[in-house]
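Novice: build me a model from this:
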Amino acid sequence: MATILLSILLVYLSATICMCNAATPTKFPAIFIFGDSTVDTGNNNHIMTSLQANYPPYGVDFPNHLATGRFSDGKLVPDLLASHFGIKQLVPPFLDPLLSDEDVQTGVSFASAGSGFDDLTTAMNGAIPVLKQPEMLKQYSARLKGLVGEEEASKIINGSLILISAASNDFIFNFYDIPTRRSQYNISGYQDFLQQKIQHLIKEIYDLGGRIIGVAGLAPIGCTPIQRSLKFKTPADKTCVDNQNMDALNYNSKLKKLLPELLASLPGSKIFYGNLYDPLIDIMTRPQKYGFEQTMKGCCATGLLGLGPFCSPLGSTCPDASKFVFWDSIHPTQSTYQVIAESIIETINSIL
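Specialist: So this is what the prediction gives:
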């Protein structure tokens, strides 16, 4: 009898241990990304555009030191979010011809480097406008239905984490550096124009089944090395371009007002604001808190004006990108993206 009882106890304990060690169910079945180079995991590798980052030193801190098309030394926020929430380690680009069925079921990035909400932003660079990216979601949905059936595909899309991150290129390409829109709009009017585009995009994603949608605000554009350099600020000058940062704050205030209105008008949706501005400003003003040493220039090339082909294998690269806030003259390092991702994760956990 004692032997039987001991065997039962061992079976019970074994089952309990297995239950405890089982993987925690993920909060989201998949992740979908819309936007620009800050969230493009490699789509531009597969379209006709010069805005590509599929060569060294891009990817120097990525697994196996691969240059995948991500405009950074390593992973981007989509990868960090997917990993944190147990979806997968890396978010592949939708246009990758080798995209696996498994990756289709857990999500992709539709983002395109150089893109924006304004179609004029991509008129010269060949990138995929953000408002055209839902067309890829339609194609994705058709493939997903073929894999798992219509009902399960709907469940996956309904329950997925969707992130939209764009608008910096709109201001840089169309208002600040190349003032093509200034003849039509003042800064407030152009902000309103872009946010009308955001409304249209969110409603289209909602109609395609998306329900949990995060929209990133603007980062402090005036702190990027390229914008500082174009205003003749040197690395020794620790100030940002104040008017551009103020414009970003005003844009973000409008976005934070818009999103609750959209939430109320789209039944069953969960729409939230992704704060990029505050984490980056905190990094810029208190770099030692995060382990950064260089805030005013990027790690590759001169770090002041260069990106893309200017960050080439023939150029110089800093020995430790984790000490730099920026990788090139526009894009953050993986270490900076980690801080941003942690802020977004905190927001997501607070609303879901």
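Novice: C-alpha from now on. contacts and neighbour counts both.
Specialist: Noted.
Novice: how close does Glu261 sit to Ser160?
Specialist: Separation of Glu261 from Ser160 (CA to CA, to the nearest Å) stands at 21 Å.
Novice: which one of those two has more residues nearby?
Specialist: Neighbour comparison, Glu261 and Ser160: the larger count goes to Ser160, with 23 against 12 (by other CA atoms under 10 Å).
Novice: one more sequence to fold, the one below, so I can look at both together:
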Amino acid sequence: EEFGVKGLVPAYLDTKTQLQDLLTGVSFASGAAGYDPLTAKTANVIPMSGQLELFKECIKKIKGAVGEERAVTIISKAIYVVCTGSNDISYTYFSTPFRRPFYDINAYAEFNARYANQFLQDLYGLGARRIGLYGLPPIGCVPSQRTIRGGKNRDCYEAENQMAIAYNTKLSGVIDSLKAVYTAPNTKLIFFDIYYPLLSIIQNPAKY
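Specialist: As a prediction, this is how the structure comes out:
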């Protein structure tokens, strides 16, 4: 809140969300979506492409409220957080028969990195300039995956962790490649690697 960020960012589709909320930040996220379009389709949620369409709708509303010039300023100075991909791994790849027979771990990471790259380019094209892309956590260590795949000791499922690492390598590369293209002074593209900090907490809880 000291930085002017809301304690809770309201959902864009929440019926209680007001026009003023659009000027100060809303969420377009849809739980269980992923970079892989099949992830959202099988979960019957809004895909990343649909979330972009909602953002376009939001931009029109902002322009209608404050005018073109101020809207461009608001959109370009806003901070955008992109955080998805866990369900691509834990559900679409490891729990359904639709991708695993056709892609190994690295190929599937590359497959989804292409979608991530296009999503970020589209977001930039709509006026976003300050974008933070979160990497994936050690998915194989979350309680559900340890219960389902970790055996009687509920160990971390290393296959999912290895895919998360592969994903993060590809996503970090996407950010690096876009930085080389989008060089305007007001552009900030950042990759947040949360994998190893979280893994350290899991493996060494006494330190924390």
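Novice: tm score of chain vs chain?
Specialist: Their TM-score after superposition, calculated using TM-score structural alignment, normalised by the length of the second structure, is reported as 0.93; 206 aligned residues with a CA RMSD of 1.5 Å.
Novice: which residues of the stretch 251-352 of the first structure fall in helices?
Specialist: Taking DSSP state H, counting those that start in this stretch as the test, the helices found in the stretch 251-352 of the first structure are 277-285, 287-290, 334-351.
Novice: please apply the same query to the second structure.
Specialist: Using DSSP state H, the helices found in the second structure span residues 19-24, 37-43, 48-66, 68-77, 86-87, 105-125, 143-149, 158-181, 195-203.
Novice: what's the most buried one of these?
Specialist: A comparison of the helices of the second structure by mean neighbour count, using mean count of other CA atoms under 10 Å, puts helix 86-87 on top with a mean of 22.
Novice: in the first structure, what stretch matches stretch 42-58 of the second structure?
Specialist: Under TM-score structural alignment, stretch 42-58 of the second structure corresponds to residues 124-140 of the first structure.
Novice: ditto for stretch 157-176 of the second structure
Specialist: Counting by TM-score structural alignment, stretch 157-176 of the second structure lines up with residues 241-260 of the first structure.
Novice: distance from the chain centre to that stretch, please.
Specialist: 18 Å (CA atoms, centre = their mean, to the nearest Å).
Novice: show me the contact partners of it.
Specialist: With contact meaning CA atoms under 8 Å, 6 or more residues apart in numbering, stretch 241-260 of the first structure is reached by 187, 191, 195, 217-223, 227-228, 231, 271-273, 277.
Novice: give me the neighbour count for the corresponding residue of the first structure for Tyr80 of the second structure.
Specialist: Mapped onto the first structure by TM-score structural alignment, Tyr80 of the second structure lines up with Ile162. Neighbour count for Ile162 of the first structure, taken as other CA under 10 Å: 25.
Novice: cool, Asn21 of the first structure as well?
Specialist: Asn21 of the first structure has 9 nearby residues by other CA under 10 Å.
Novice: map it across to the second structure for me.
Specialist: Alignment note: Asn21 of the first structure maps to a gap in the second structure; criterion TM-score structural alignment.
Novice: for Asn106 of the second structure, which non-adjacent residue is spatially closest?
Specialist: Counting by CA to CA, 6 or more residues apart in numbering, Asn106 of the second structure lies nearest to Ala166, which is 6.1 Å off, once chain neighbours are set aside.
Novice: sorry, that was for Lys179 of the second structure
Specialist: With CA to CA, 6+ apart as the criterion, Lys179 of the second structure has its nearest non-adjacent residue at 6.6 Å, and that residue is Leu189.
Novice: what's near enough to touch the aligned residue in the first structure for the one you found?
Specialist: Correspondence of Leu189 of the second structure to the first structure, assessed by TM-score structural alignment: Ile271. Residues counted as contacts of Ile271 of the first structure (CA under 8 Å, 6+ apart) are Arg211, Ile212, Ile213, Gly214, Val215, Leu259, Pro260, Leu262, Leu263.
Novice: quick one: those residues as CSV, columns for distance to Gln334 of the first structure too.
Specialist: Listed next are the contacts of Ile271 of the first structure as CSV, based on distance: CA to CA, whole Å:
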residue, distance to Gln334 of the first structure
Arg211, 28
Ile212, 25
Ile213, 23
Gly214, 21
Val215, 20
Leu259, 28
Pro260, 31
Leu262, 32
Leu263, 31
